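**Student:** Sequence first, predicted coordinates after that:
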Amino acid sequence: MNDDDFLTELRAAADEFDPVPAGVLRDASAALALRALDAELAELVESEALVRGDGPVLLAFESERVTVNLEISGDVVRGLVIGAAGEAVVETPRSRRAVPISDGWFTVTEVPSGMVRIRVTAVDGTPVVTQWTRAD
């Protein structure tokens, strides 16, 4: 038995008798989302969340270059972006969906509940990302 065969057997035994907990895989996936640490952070400057009822959550984020206004209603995230062009990327700890920005607007449907953030590119090419917020 060579080293590669031994490692294959060892991996199989570890997977069977001591699998990686789902939470660890989820957290590792979320950590990979931080791989673009050079992005400028757009901070939350305004929030209108209804305490009761099923109304939308309205959020405003600002950075030096970009403003992102969001409306989150159920599994739909709609945004107005000022100072960015191209596409908006809606990120959750488990997914990323890119949609075009058209006349400053974007809409993404079927966004899973939980944490969400938006990534855009400023007109000068600087990547900008909003703070994480809840989408449920």
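**Tutor:** Received the coordinates, thanks. Being a predicted model, the structure only gives us computed values, none of them experimental. Numbering: from 1, shown residues only.
**Student:** okay, CA-based contacts and neighbour counts for the rest of this
**Tutor:** Will do.
**Student:** Tell me the secondary structure at the residue nearest to the spatial centre of the chain.
**Tutor:** By CA atoms, centre = their mean, the mean C-alpha position of the chain lies nearest to residue 91, the distance being 2.0 Å. Reduced to three states with DSSP: H, G, I helix; E, B strand; the rest coil, the structure at residue 91 is strand.
**Student:** then this one, side by side with the first:
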Amino acid sequence: MADKDKVSLDDLALLAQVRAAIEEYDPVPPNVLSAARASLTWRTVDAELAELIEDSALATASVRSSGPRSLVFESPVATVVVEVEPKNGSRRLTGQIVLPRAAQVEVRHVGGRTDVEADAQGRFAIESVPAGRLSLLCRFAEESRDLVTSWVTV
């Protein structure tokens, strides 16, 4: 490597100062970050989209509901039923894959992602997911098609 290609500690320090100044005075807008994260869903472009077909929050919008929120996503690959319960500022998810089978379930949310396994009966649970938008990606061992749900705010 030529001397002109080497980065000095002074250069790294200067870059760190510039980065800090930009983050303080001209941060990336939240909607741009959200769009960038959403674009990562193209990694699963071959997955079968499961549309939200039922949301108990919409059915009980004019009435107070004391139970967990129920979401139903449907696709040609499978149906996924998820109950969402508020828990200490976050959400607890309990799910069931209809046409029961084992799967790797990736819950994509505002804090990143949480992975869990659905058992042979298609059941899974996650104790704590941040409130906000989320989507599920289910990978089935015996099938070539994955399932990805539409995004929903919980």
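**Tutor:** Structure received. Just so it is clear, the model here is predicted, and its values are computed rather than measured.
**Student:** What would you report as the TM-score here?
**Tutor:** The TM-score (TM-score structural alignment, normalised by the length of the first structure) is 0.81; 135 aligned residues with a CA RMSD of 2.5 Å.
**Student:** coming back round to it: who's in contact with the aligned partner of the residue nearest to the centre of the first structure in the second structure?
**Tutor:** Taking TM-score structural alignment, the alignment pairs residue 91 of the first structure with residue 108 from the second structure. Residues touching residue 108 of the second structure, when contacts are defined by CA atoms under 8 Å, 6 or more residues apart in numbering, comprise 114, 134-137.
**Student:** From the residues you listed, list just the buried residues.
**Tutor:** When burial is judged by neighbour count using 16 or more other CA atoms under 10 Å, the buried members of the contacts of residue 108 of the second structure are 134-137.
**Student:** What's the first helix or strand after the longest helix seen in the second structure?
**Tutor:** Secondary structure of the second structure read by DSSP state H shows that its longest helix is helix 9-25. In the C-terminal direction, the helix or strand that comes right after helix 9-25 of the second structure (DSSP states H and E) is helix 30-39.
**Student:** If you count contacts, what does that next one end up packed against?
**Tutor:** With contacts taken as 3 or more CA pairs under 8 Å, 6 or more residues apart in numbering; DSSP states H and E, helix 30-39 of the second structure sits against no other helix or strand.
**Student:** so where do the strands sit in the second structure?
**Tutor:** For the second structure, the strands defined by DSSP state E cover 48-55, 69-74, 79-87, 90-98, 103-109, 112-118, 123-130, 133-139, 147-149, 152-153.
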